[in-house]
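> the following block contains a protein sequence and its predicted model.
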Amino acid sequence: MRQRHKPWADDFLKENTHVIIPNAAEKKGKWQALFGNDHPIHVEIGTGKGQFISGMAEQYPDINFIGIELAKSIIVMAGSKVKEAGLDNVSLVYQDAADLHELFAENEISVIYLNFSDPWPKKRHAKRRLTFHTFLEQYQHILRPDGEIVLKTDNQGLFEYSLVSFSQFGLKLKEVNLDLHDIEDPENVMTEYEEKFSAKGQPIYRCRAQFSRGPVD
């Protein structure tokens, strides 16, 4: 989807480096020091306008959250939301998540959220899906041995592909939910897309997966 240019985006990035972290690679292995505590760190890849990460940070103040977003016009909207809410347990990163090794050290992250990621439906684009094996290799490296991947999507094809990809990579499926809103999970924090799709009656799929062995070297 084409995003509208935000004339104030560059100024926001310059003036709010405590929210949207510049030179984020320099924080590799030091994210807990940035937050000033030893709380677990959860990462959302593709944080969008920030509704999910802000809601999670409010609901779980003893968890640190990092949101990664590539679109400048979008991440400044998420930054505005975080700033207005006064959340000190959220940091945002304006960067491509293609190489997470640059951002995080081994075992540094406890949970990775993949919310309504681009399904890249064409077979030749499979390697761009965030549950392709090359991404799973990166997740395994940065996640703690007991860490989890949490996937939510409205796209049945991506969900089915991801379940197979997780299984082939040796992950253990802790949850497979074919209609998340049917169970009315009170702890579920909805994204903007989730609200939109569920309002149309579309099922929301969610799964939780865990690596069955420790991270790779």
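That came through fine.

> when you work out contacts or count neighbours from here on, use the C-alpha atoms and nothing else.
Noted.

> any idea which helix or strand comes after the strand of greatest length in the chain?
The residue-count maximum for a strand in the chain (DSSP state E) belongs to strand 143-153. Beyond strand 143-153 on the C-terminal side, the first helix or strand identified by DSSP states H and E is helix 156-169.

> who are the packing partners of that following helix?
The helices and strands touching helix 156-169, judged by 3 or more C-alpha pairs under 8 Å, 6 or more residues apart in numbering; DSSP states H and E, are helix 133-142, strand 171-177, strand 205-211.

> ranges for the helices of this protein?
9-15, 31-35, 51-59, 72-85, 133-142, 156-169, 192-199 (DSSP state H).

> may I see the buried residues of the second one?
So the one you mean is helix 31-35. If you call a residue buried by 16 or more other C-alpha atoms under 10 Å, then helix 31-35 has these buried ones: 31, 32, 35.

> now, which of those residues sits nearest residue 152?
Nearest to residue 152 out of those is residue 31 (C-alpha to C-alpha; 25.3 Å).

> and the closest one, how far is that from residue 172?
27 Å (C-alpha to C-alpha, to the nearest Å).

> got it, and residue 192?
Look at residue 192 and residue 172: by C-alpha to C-alpha, they are 28 Å apart.

> over to residue 114?
Distance of residue 114 to residue 172, computed by C-alpha to C-alpha: 17 Å.

> cool, residue 91 as well?
Distance of residue 91 to residue 172, computed by C-alpha to C-alpha: 29 Å.

> thinking again about what came up before, for the longest strand of the chain, which helices and strands make contact with it?
On a contact count with 3+ C-alpha pairs under 8 Å, 6+ apart, strand 143-153 meets strand 109-115, strand 205-211.

> got JSON lines for these, with mean neighbour count and distance to residue 42 too?
Formatted as JSON lines, those follow (neighbours: other C-alpha atoms under 10 Å; distance: least, C-alpha to C-alpha, whole Å):
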{"stretch": "strand 109-115", "mean neighbour count": "23", "distance to residue 42": "5"}
{"stretch": "strand 205-211", "mean neighbour count": "21", "distance to residue 42": "14"}
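
> comparison target, given below:
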Amino acid sequence: MTDTTDTTDTTDVPDTSERTLGKQSPVKPTLTFWSLKNDCAFFIESQLELHFALQLEFDDNVKSYETQPFKTTYSVSGKKRTYTPDFAVVNLNNETFIIEVKPYRKTKSEAFQVKTKALRVHFQRENSTYLIFTENEIRDNDTSANQQILYPWRFEPKPGDELDLLTSYFHNGSASVIELQIQALELDLDKNLPVIALAHGLVECDLSQSLSDSSEIFWKATQH
């Protein structure tokens, strides 16, 4: 999205170095990710896992989640093996999903498929559902890239009356990003107000398409 972040001060992302962090893998390189949904920092082991975590942050059906949540022992051909999931996700119905995030090319081997079958049986016994997510599901359109753009704006305060004022100048229930930004400046409001509102889910946009100045933003039915 052009000219929505470069002309403003950098968002004050919480300093995770002074917060309690999750568990870190002793063998894999890790990234530190601050989860607003869980109000804590997690270690994440790949860019693909990071993009999946962003999906969870934006998914209203997700209540909470953890990365590398626990170790478990399961059996393959009578042999005991240990396994640490990438994610444990709890939805609003309190159902638990155990998630493995893997590049698609690594899911085609016979060994991986045997492991997957064993883990599905294992977690079914634990009243959980075991799922595999690859880049085909996580990066199937521009949604992931758009979430990366929007997530830092979630650290900004959620707009209130100023958003109502801004959208009141448009009578069709929608306007482009640039139209909203121009009107915000005329009202002496933060130019990035429409982007912040979108990040917080107060307005809607087709995030499967790349965000740009011409992207159309719609207000929800309860907006006015």
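Received the coordinates, thanks. Please read these numbers as outputs of a predicted model, since none were measured by experiment.

> give me the TM-score for this pair.
Overlay of the two chains. TM-score (TM-score structural alignment, normalised by the length of the first structure): 0.28; 104 aligned residues with a C-alpha RMSD of 5.7 Å.

> out of the helices and strands packed on strand 143-153 of the first structure, nearest to residue 41 of the first structure?
Closest to residue 41 of the first structure of those, according to C-alpha to C-alpha: strand 109-115, at 5.2 Å.

> I'd like to know which elements that closest one is packed against.
Contact analysis of strand 109-115 of the first structure by 3+ C-alpha pairs under 8 Å, 6+ apart lists strand 41-45, strand 143-153 as its packing neighbours.

> what's in contact with the first one?
Identification of contacts with strand 41-45 of the first structure by C-alpha atoms under 8 Å, 6 or more residues apart in numbering yields 32, 53, 63-69, 97, 108-115.

> next, the angle strand 143-153 makes with that strand.
Counting by axes from the mean of the first three to the mean of the last three C-alpha atoms, to 10 degrees, strand 41-45 of the first structure lies at 40 degrees to strand 143-153.

> let me have the buried residues of helix 31-35 of the first structure in a markdown table, extended by distance to residue 83 of the first structure.
Shown next, in a markdown table, are these (distance: C-alpha to C-alpha, whole Å):
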| residue | distance to residue 83 of the first structure |
| --- | --- |
| 31 | 19 |
| 32 | 20 |
| 35 | 15 |
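
> okay, the helices of the first structure in TSV with distance to residue 211 of the first structure next?
Formatted as TSV, these follow (distance: least, C-alpha to C-alpha, whole Å):
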stretch	distance to residue 211 of the first structure
helix 9-15	36
helix 31-35	22
helix 51-59	23
helix 72-85	30
helix 133-142	7
helix 156-169	9
helix 192-199	26
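
> excluding chain neighbours, what is closest to residue 58 of the second structure?
residue 147 (7.8 Å; C-alpha to C-alpha, 6 or more residues apart in numbering).

> neighbours of the one you found, how many?
By other C-alpha atoms under 10 Å, 18 other residues sit near residue 147 of the second structure.

> do the same with residue 121 of the second structure
15.

> quick check: the closest residue to residue 156 of the first structure other than its chain neighbours vs residue 51 of the first structure, distance?
Among residues not flanking residue 156 of the first structure along the chain, residue 205 sits closest, at 7.5 Å (C-alpha to C-alpha, 6+ apart). Applying C-alpha to C-alpha, the value for residue 205 of the first structure to residue 51 of the first structure is 18 Å.

> can you give me the strands in the second structure?
Under DSSP E, the second structure gives strands at 31-35, 40-44, 62-67, 72-76, 79-83, 87-91, 96-101, 129-133, 174-176, 203-204, 216-219.

> please identify the deepest-packed of those strands.
The highest average neighbour count among the strands of the second structure, using mean count of other C-alpha atoms under 10 Å, belongs to strand 40-44 at a mean of 21.

> so which elements touch that one?
strand 31-35, strand 62-67.

> export these to a markdown table and append columns for distance to residue 131 of the second structure.
Compiled in a markdown table, those are given as follows (distance: least, C-alpha to C-alpha, whole Å):
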| stretch | distance to residue 131 of the second structure |
| --- | --- |
| strand 31-35 | 22 |
| strand 62-67 | 14 |
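
> for those strands, which one sits closest to residue 99 of the second structure?
Using C-alpha to C-alpha, those put strand 62-67 closest to residue 99 of the second structure, at 9.3 Å.

> elements contacting the closest one?
Helices and strands touching strand 62-67 of the second structure, by 3+ C-alpha pairs under 8 Å, 6+ apart, are strand 40-44, strand 87-91.

> of all these, which lies closest to residue 174 of the second structure?
strand 87-91 (31.0 Å).

> angle of that closest one against strand 62-67?
Taking the same axes, to 10 degrees, one finds strand 87-91 of the second structure and strand 62-67 inclined to each other by 170 degrees.

> compute the inter-axis angle for strand 87-91 of the second structure and strand 129-133.
Going by the same axes, to 10 degrees, strand 87-91 of the second structure is angled at 120 degrees with respect to strand 129-133.

> I appreciate the help and will end here.
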